[in-house]
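> pasting the structure only:
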């Protein structure tokens, strides 16, 4: 028996690396994408929707409710004001439920209609298109912007670039001031910032978010969507073959190629031409610089600009619209799109359950809260008139936004005596630490006695906070 293992000589495989000079850098992260303007119903809707979104963002912090800023996330005071609702750190479950409902709402919409959040509501997309609008108004159309960047610096190029960046910085500054205004009183912020009376923290925060907005919307743009945003990476988990996506109908469009408008269908068929005239407009209008004809790509944000651009070309050629459209993989294959499906229904059911739980939590949320803290230095003490006394600190919180008057009650002991305030008034959102002492005759006491301390709204007997505690003796 031969113990030798046969050896086979394998020839070395030569690896052919691509030559950098022959590689296009059209879609590399640092390439500048010159987005072409487009008109159409989807673009009009996106602009209208974006205008509403920006308007809501800009107006909300200026609204007042009952004498205070309607929406204020006051981190210093550790409370969030949402019109008549005030949330405290103790309301963490409410915040968790709000985030869960928002997450499942996003999952539901994505499963049904793809990345419409990215294309129509995402702040990164909205502000990027605002910045592109300033580019078009100051530097001109796509071709003019390309030629302008290729030119050496002259006075015309200098003033156009300077004006564009000045406009970008102003938009970024107003955006930053508005955003910070959600966390500090906005009317004071605007006055104090421009008069340099604001705190160093406020000024530093505004400058930081100004730089972020200017960099993200002005310079990084599609890099945020394609390389930094995690949503672009995990969206495929929620997609299925019935999800609405922006897609190119390859069966109808291929083969591509230019042709005369007068060319009839028979001639096109003989030459093997589909409906795609290879005008490349779908690539030129894409804010992430992709070619949708290459299939679904994670860079696509479903803004629909390529749909409008293609439909405009189809109109000019006299062809049927929607060569590129919001459709599903099943529909592209000639199959039926199923709207109701287990995944979509599952997201809807979970979102509904979480919404109901949130509503129940809000409805049962107490307007008054209290904690009782016993004095740990002394278990008990004897007063000058022979009574046994225990000392407590009541931490009372008025969770409403209006002034309230409360009454302090204590039950559980015979002929007890309370020393301290038994009637207090708290402003909206105020927290008060109130020391009281409770005394009783030693003959009526055991070593450990049950005690109930209660705080009652004098104008609303249903608003009550009570806590069981112990009265100690011996």
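Now that the structure is in, tell me what you want to look at. Being a predicted model, the structure only gives us computed values, none of them experimental.
> going forward, measure contacts and count neighbours with C-alpha atoms only.
Noted.
> At the geometric centre of this protein, which residue sits there?
residue 122 (7.7 Å; CA atoms, centre = their mean).
> now the strands: where do they sit in the stretch 351-474 of the chain?
In the stretch 351-474 of the chain, the strands defined using DSSP state E, counting those that start in this stretch lie at 368-374, 381-382, 387-398, 404-411, 417-419, 423-426, 431-441, 448-457, 460-472.
> Would you mind finding the most buried of those?
Comparing these by mean neighbour count (mean count of other CA atoms under 10 Å), strand 387-398 ranks first with a mean of 20.
> so what secondary structure elements neighbour that one?
strand 368-374, strand 381-382, strand 431-441 (3 or more CA pairs under 8 Å, 6 or more residues apart in numbering; DSSP states H and E).
> Please enumerate the helices of the stretch 251-400 of the chain.
For the stretch 251-400 of the chain, applying DSSP state H, counting those that start in this stretch gives helices covering 265-270, 281-284, 305-317, 329-332, 342-363.
> should've said the stretch 1-150 of the chain
For the stretch 1-150 of the chain, applying DSSP H, counting those that start in this stretch gives helices covering 41-59, 92-113, 116-120, 123-139, 142-150.
> could I get the helices of the stretch 251-400 of the chain as a markdown table with mean neighbour count and distance to residue 410?
Below are the helices of the stretch 251-400 of the chain laid out as a markdown table (neighbours: other CA atoms under 10 Å; distance: least, CA to CA, whole Å):
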| stretch | mean neighbour count | distance to residue 410 |
| --- | --- | --- |
| helix 265-270 | 11 | 92 |
| helix 281-284 | 22 | 75 |
| helix 305-317 | 21 | 69 |
| helix 329-332 | 17 | 69 |
| helix 342-363 | 15 | 28 |
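> Comparison target below:
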């Protein structure tokens, strides 16, 4: 028989559960802020949701480790070039002046997470969260080297031997190798990875590269190899605030107590109908759902914030139901309303609100990116004086221009002004290297006879001589005396 993991009943109606199981009711346990660490030996399980999770995990890791190696022309496909203050994402290059686009993108991600949480709970945590992805990878390595759950328990309890030493050493060596590859890959998004992997062993890389590779190597090894569920339970803020986003129609992993209780072991030969007649529920109390849980909870005790919705307990329970000849779905994706026999409302106001906001922001963001200008222009009037008269008797206004070239090639810009008859510019062209900005002080003059009010709106036009599609127009004010 497999060892059972001791669990703590955290549900407010635990006395009712004990009564149904024929046990004496007890007082609810006081939950501590931080419980003593109990090592969790996760049992490996196969099933539909685990195949889906593993496929998703491998695809995400393939994307993470592979994208820095993909080239786009003469540069990496994704490259956050901090020294040059350029952020290359596929065919586009962004600059710090466009930081609002990044903020916008982060807001879109936040609303996407809110929408997913309201709809399907912590499904993000179970299938795509980096902490879960790397933890499951480390557990997979552990299974390959140390064997199934029961064998790992016996191995840890056994005295040190040659077999135990090489298995433990091999596991940690592979863990460290995965962590080092993770650290190098992460830094590879900021330093071209093809050069980085050559410079690191020859000690020619920048000092900060060694620091960050070491930093992410250490924390990947600690978080995925040692802390594991502690990160999800105590360190992740999402685990704490996601519960306020749940409602009775949120899709969650739940145990059907009405069908499963009273639980208890029975002979495998006992049919479903006979078990029901004998007063048994469908749960045979095998604890397999607890043994496969990466956070060590008992899903039968109700919804708990530690649950990351990985659905391992669903696959485990379904496999037991198949062996017993019972219907599947004792543990399943469902809602609180469905468990209580009430109708589930998929399209509800809060979910539709998040979806509408999310789609609107995605649409506006796509439009902003597609319509982004490859040149920026800021105009500031000279603060020392409003205007002055030239020797030729014309009214002069002085402005400071900041022209930003947001393209990946150098540009020469033609500068023109309009808005009043006879306006004159002392600067006609500006040259700005790719990805840089230039400050230029210009003087605009006008005939005082055309000024019929103290302030006039004028327009400055910027046009690239290399690319006619790159142009910009900005408005400012021209000041002067009214002569008539």
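Thanks, I have the structure now. Remember, it's a predicted structure, so these values are computed and weren't measured experimentally.
> What residue in the second structure is paired with residue 268 of the first structure?
Counting by TM-score structural alignment, residue 268 of the first structure corresponds to residue 275 in the second structure.
> go on, residue 202 of the first structure?
By TM-score structural alignment, residue 202 of the first structure lines up with residue 209.
> aligned partner of residue 168 of the second structure in the first structure?
For residue 168 of the second structure, the aligned position in the first structure is residue 161, judged by TM-score structural alignment.
> Where does that match sit: helix, strand or coil?
The three-state assignment at residue 161 of the first structure reads helix, by DSSP: H, G, I helix; E, B strand; the rest coil.
> how deep is it tucked in, by neighbour count?
The local packing of residue 161 of the first structure (other CA atoms under 10 Å) involves 18 other residues.
> Could you measure from it over to residue 216 of the first structure?
18 Å (CA to CA, to the nearest Å).
> And residue 228 of the first structure, by the same measure?
Using CA to CA, we find residue 228 of the first structure at a distance of 11 Å from residue 216 of the first structure.
> Which one's more surrounded, the two?
Counted by other CA under 10 Å, residue 228 of the first structure and residue 216 do not tie: residue 216 has more neighbours, with 19 against 11.
> so when I look at that one, I'm seeing a strand, right?
No: when three-state DSSP is applied, residue 216 of the first structure is found to be helix, with no strand at that position.
> isn't it right next to residue 224, touching?
Yes: the pair residue 216 of the first structure / residue 224 is scored as a contact, 7.0 Å apart, by CA atoms under 8 Å.
> shared neighbours, the two?
Residues touching both residue 216 of the first structure and residue 224 by CA atoms under 8 Å, 6 or more residues apart in numbering: residue 124.
> Not counting residues beside it along the chain, what's closest to the aligned partner of residue 188 of the second structure in the first structure?
Taking TM-score structural alignment, residue 188 of the second structure has residue 181 as its aligned residue in the first structure. Among residues not flanking residue 181 of the first structure along the chain, residue 61 sits closest, at 6.3 Å (CA to CA, 6 or more residues apart in numbering).
> Is it correct that the one you found is in contact with residue 186?
Yes: Residue 61 of the first structure lies in contact with residue 186 (CA under 8 Å); the separation is 6.7 Å.
> So which of these two has more stuff around it?
A direct count of neighbours by other CA under 10 Å for residue 61 of the first structure and residue 186 places residue 61 higher, at 22 against 19.
> re the thing from before, could the strands of the stretch 351-474 of the first structure go into a markdown table alongside distance to residue 69 of the first structure?
Converted to a markdown table, those look like this (distance: least, CA to CA, whole Å):
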| stretch | distance to residue 69 of the first structure |
| --- | --- |
| strand 368-374 | 22 |
| strand 381-382 | 48 |
| strand 387-398 | 18 |
| strand 404-411 | 20 |
| strand 417-419 | 39 |
| strand 423-426 | 19 |
| strand 431-441 | 20 |
| strand 448-457 | 25 |
| strand 460-472 | 25 |
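> Residue 81 of the first structure is nearest to which of those strands?
For these, proximity to residue 81 of the first structure was assessed by CA to CA; strand 387-398 is nearest, at 13.3 Å.
> Pull the residues that contact that closest one.
With CA under 8 Å, 6+ apart as the test, strand 387-398 of the first structure has contacts from 367-375, 379-383, 404, 426-442, 471-473.
> mind redoing it with 6 Å?
The set of residues external to strand 387-398 of the first structure that reach it, using CA atoms under 6 Å, 6 or more residues apart in numbering, is 368-375, 380-382, 429-442.
> Check stretch 425-432 of the first structure too.
Defining contact as CA under 6 Å, 6+ apart, one finds that stretch 425-432 of the first structure is touched by 395, 396, 397, 398, 399, 400, 401, 402, 403, 404, 405.
> Any chance of the residues you listed in JSON lines with distance to residue 47 of the first structure as columns?
Shown next, in JSON lines, are those (distance: CA to CA, whole Å):
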{"residue": "395", "distance to residue 47 of the first structure": "51"}
{"residue": "396", "distance to residue 47 of the first structure": "49"}
{"residue": "397", "distance to residue 47 of the first structure": "45"}
{"residue": "398", "distance to residue 47 of the first structure": "44"}
{"residue": "399", "distance to residue 47 of the first structure": "40"}
{"residue": "400", "distance to residue 47 of the first structure": "39"}
{"residue": "401", "distance to residue 47 of the first structure": "37"}
{"residue": "402", "distance to residue 47 of the first structure": "40"}
{"residue": "403", "distance to residue 47 of the first structure": "44"}
{"residue": "404", "distance to residue 47 of the first structure": "46"}
{"residue": "405", "distance to residue 47 of the first structure": "50"}
